[in-house]
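> pasting the structure only:
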């Protein structure tokens, strides 16, 4: 996108429209039933009063990481609800994962001493 300088100097610029997309990534342990996990996240997003249903929230496997399976969660919210929605969704995910025995893995490294 090209914006002429005359539009930047002396104009009010808005970084966001009335809605903003959350970008939440959570890892679950390998061996987790991914379909159950994605269904649980979908339920959480659907139940949240802060998450907009249009445009529809999206979640899916974004990466096979070293310590677990990374799930990307990208719902849309109204700008004034942004911080509260991040906190609410993260807290609810943590609580529901714990209640359903879904493990969020702790990163681990193996160090070998040679010689």
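All right, it came through fine. Quick caveat, the model's predicted, so the values are computed rather than measured.
> From now on I want contacts and neighbour counts done on CA atoms only, so please keep to that.
OK.
> all strands for the protein, in order.
19-21, 24-28, 58-64, 69-74, 76-78 (DSSP state E).
> could the ones you listed be laid out in a markdown table, adding distance to residue 34 and mean neighbour count?
Formatted as a markdown table, those follow (distance: least, Cα to Cα, whole Å; neighbours: other Cα atoms under 10 Å):
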| stretch | distance to residue 34 | mean neighbour count |
| --- | --- | --- |
| strand 19-21 | 23 | 17 |
| strand 24-28 | 9 | 18 |
| strand 58-64 | 8 | 15 |
| strand 69-74 | 9 | 20 |
| strand 76-78 | 23 | 21 |
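> Of all those strands, which one comes closest to residue 95?
Closest of the strands of the chain to residue 95 is strand 24-28, at 13.2 Å (criterion: Cα to Cα).
> between that closest one and strand 69-74, how many degrees?
Compare the direction of strand 24-28 with that of strand 69-74 by axes from the mean of the first three to the mean of the last three Cα atoms, to 10 degrees and you get 160 degrees.
> Remind me what strand 24-28 packs against, helices and strands.
In this structure, strand 24-28 packs against strand 69-74, with contacts taken as 3 or more Cα pairs under 8 Å, 6 or more residues apart in numbering; DSSP states H and E.
> next up, a second structure to put side by side with the first:
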């Protein structure tokens, strides 16, 4: 079992997840690695984004104040590029993708990363 979490949330991101959970119910993240905002983590109501064999579940994030874990999925091709890193989901001011639940809030999720030693 990995001692270093593959994915984690900053306190600001966790707070936003709590707010979005109150509005939208159970949540999930997906990061595709596509162009434009596709390389940013997108937040959806759980199950709204259809995952399949081309996706990897990297984490079930426990968020204080949220009853169920928040799944963090990544496309398999993107995971191959990021497999040596720990992903840190953060939130910053600015509008991201219109498909992600935080877009109307005037903020966007983004990934910060740290290299994991082998």
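Sure thing, it's come through. Just so it is clear, the model here is predicted, and its values are computed rather than measured.
> TM between them?
The TM-score (TM-score structural alignment, normalised by the length of the first structure) is 0.32; 71 aligned residues with a Cα RMSD of 4.8 Å.
> I'd like the strands of the first structure written out as a markdown table, with distance to residue 92 of the first structure added.
Formatted as a markdown table, those follow (distance: least, Cα to Cα, whole Å):
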| stretch | distance to residue 92 of the first structure |
| --- | --- |
| strand 19-21 | 18 |
| strand 24-28 | 12 |
| strand 58-64 | 15 |
| strand 69-74 | 13 |
| strand 76-78 | 16 |
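> Ok, which of those comes nearest residue 86 of the first structure?
strand 24-28 (7.8 Å).
> looking at the strands of the first structure, which is closest to residue 99 of the first structure?
So among these, strand 24-28 is nearest, using Cα to Cα, at 14.0 Å.
> Look at the nearest residue to residue 111 of the second structure once chain neighbours are set aside and give its secondary structure.
Counting by Cα to Cα, 6 or more residues apart in numbering, residue 89 is the residue found nearest to residue 111 of the second structure once chain neighbours are left out, at 4.9 Å. At residue 89 of the second structure the chain is in strand, as set by DSSP: H, G, I helix; E, B strand; the rest coil.
> So residue 89 of the second structure is in contact with residue 114, correct?
No. With contact defined as Cα atoms under 8 Å, residue 89 of the second structure does not count as touching residue 114 (11.5 Å).
> Which of the two has more residues huddled nearby?
Each of residue 89 of the second structure and residue 114 has its neighbours counted (other Cα atoms under 10 Å); residue 89 has more, 22 against 12.
> Tell me the buried residues in the longest helix along the first structure?
Using DSSP state H to assign secondary structure, the helix with the most residues in the first structure is helix 82-99. Using 16 or more other Cα atoms under 10 Å as the burial criterion, the residues of helix 82-99 of the first structure that qualify are 82, 85-86, 88-89, 93, 97.
> Now flag whichever of the residues you listed is closest to residue 21 of the first structure.
The nearest one, if we look at the buried residues of helix 82-99 of the first structure relative to residue 21 of the first structure and count by Cα to Cα, is residue 82, at 8.2 Å.
> For the closest one, give its distance to residue 61 of the first structure.
Distance of residue 82 of the first structure to residue 61 of the first structure, given as Cα to Cα, to the nearest Å: 23 Å.
> Now render the buried residues of helix 82-99 of the first structure as JSON lines, adding distance to residue 26 of the first structure.
What follows is the buried residues of helix 82-99 of the first structure, written out as JSON lines (distance: Cα to Cα, whole Å):
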{"residue": "82", "distance to residue 26 of the first structure": "18"}
{"residue": "85", "distance to residue 26 of the first structure": "15"}
{"residue": "86", "distance to residue 26 of the first structure": "12"}
{"residue": "88", "distance to residue 26 of the first structure": "14"}
{"residue": "89", "distance to residue 26 of the first structure": "11"}
{"residue": "93", "distance to residue 26 of the first structure": "9"}
{"residue": "97", "distance to residue 26 of the first structure": "11"}
